[in-house]
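Engineer: any chance you could fold what I've pasted below:
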Amino acid sequence: MKKNSLPRASRGGFTFIEILVVTTIIAVLMAVGAVNFRTANQKARDGKRQGDLEEVRAALELYRTEVGSYPLSLTFGGSLSQGGTTYMEEVPNDPLDDYTYYYSSDGASYGLCASLELDTTGTCAGASCGTGITCNYQVENPL
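Structural biologist: Take a look at the predicted model:
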């Protein structure tokens, strides 16, 4: 009784080693792609944070020009308005729920802070941008 009439080289299919090598290559490519995707998302959120703070800065400067001082408090998610004039329809919130923006003012100057995910070298006078999250990016009023 013949088990197999074809020579070994003629049989179709892949060896276990070939399948293992291809699987390993695919896993490595997926890991690299996942890391790049995560970094891209962090960069996008950091860019949004910086853009948000610049928009708030512009609204604060317009407010100061018309009112004569900066607001003493700012409600993120609310509007920035005074005496029937709205300077910003909705003051933006941080793109992540666990993070918050920080604002402090004495009327003559202000500090506006956020916590960037990728650039952690800056400081914001020890301000908190969420539970256990230190702010590391600051926008101040121009002198």
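Engineer: okay, CA-based contacts and neighbour counts for the rest of this
Structural biologist: Noted.
Engineer: for the residue positioned nearest the centre of the chain, what are its contacts?
Structural biologist: The centroid of the chain falls nearest to residue 45 when counting by C-alpha atoms, centre = their mean (2.3 Å). Counting by C-alpha atoms under 8 Å, 6 or more residues apart in numbering, residue 45 touches residue 95.
Engineer: one more, for comparison:
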Amino acid sequence: MLEFLTAHLPEKFFLDTSAFIKNRKGFTLVELVVVIAIIGILASIAVPRFLEATASARGAKIVADMRTIESAVIIYYAKEGKYPATAVKDTASAQTAGFIGANGMLNAWPVPPAGKANIKYANDPGSNEVTVVDGTPYTYDPPAADGTTNYSIAMNGKTLEELQNKTASK
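Structural biologist: Predicted structure coming up:
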């Protein structure tokens, strides 16, 4: 059937078409616009995911820092038989309390990353978005002398459990 349709066309018709395609140099404006549009669509999909990943990484660092401080408190208790008695909010006060130094458990007091952070709890699909202002410290508050309260580790006045929405954060 194809032979019947092309039989009446001269052979030169097919040669000219292929010669035209081979001699083309560059792209047409339409081709360039289509490629730019496709790149724009892909970028609009990728950028929000990148920003979400950055916020999740900040949240993971906050959780890891607060757990590191908690581990240091537990190790201090195991070594000394008591919790550190001094409140801590920076490297200088951490050194005074015994967290940092020759017998200390930390090299430096951690500093939270500035910006928006998504803090998640285990495999819970929801997350708690927290905005951390540059210079916000983690704080350690010692237990009460009469034993009525336990120690607390917080950021912006919220414990890790509150940041992860495990307890009411009001």
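Engineer: still on that earlier bit, okay, and the residue nearest to the centre of the first structure sits in which element?
Structural biologist: According to DSSP states H and E, residue 45 of the first structure maps onto helix 16-67.
Engineer: in the next helix or strand after that helix, what's buried?
Structural biologist: Following helix 16-67 of the first structure in sequence order, the next helix or strand is strand 80-82 (DSSP H and E). Judged by neighbour count using 16 or more other C-alpha atoms under 10 Å, the buried positions of strand 80-82 of the first structure are 80, 81.
Engineer: contacting residues around strand 80-82 of the first structure?
Structural biologist: Contacts to strand 80-82 of the first structure, defined as C-alpha under 8 Å, 6+ apart, come from residues 59, 74, 86, 87, 88, 89, 90, 91.
Engineer: how close does residue 81 of the second structure sit to residue 71 of the second structure?
Structural biologist: Between residue 81 of the second structure and residue 71 of the second structure the distance is 15 Å, computed by C-alpha to C-alpha, to the nearest Å.
Engineer: so for these two, which sits in the more crowded spot?
Structural biologist: Between residue 81 of the second structure and residue 71, counted using other C-alpha atoms under 10 Å, the more crowded position is residue 71 (14 against 10).
Engineer: and that one, what's its match in the first structure?
Structural biologist: Structural alignment (TM-score structural alignment) places residue 71 of the second structure against residue 58 in the first structure.
Engineer: chain center to the helix holding residue 45 of the first structure: distance?
Structural biologist: 6 Å (C-alpha atoms, centre = their mean, to the nearest Å).
Engineer: again with stretch 98-106 of the second structure
Structural biologist: 29 Å.
Engineer: that's all I had, so thanks and see you.
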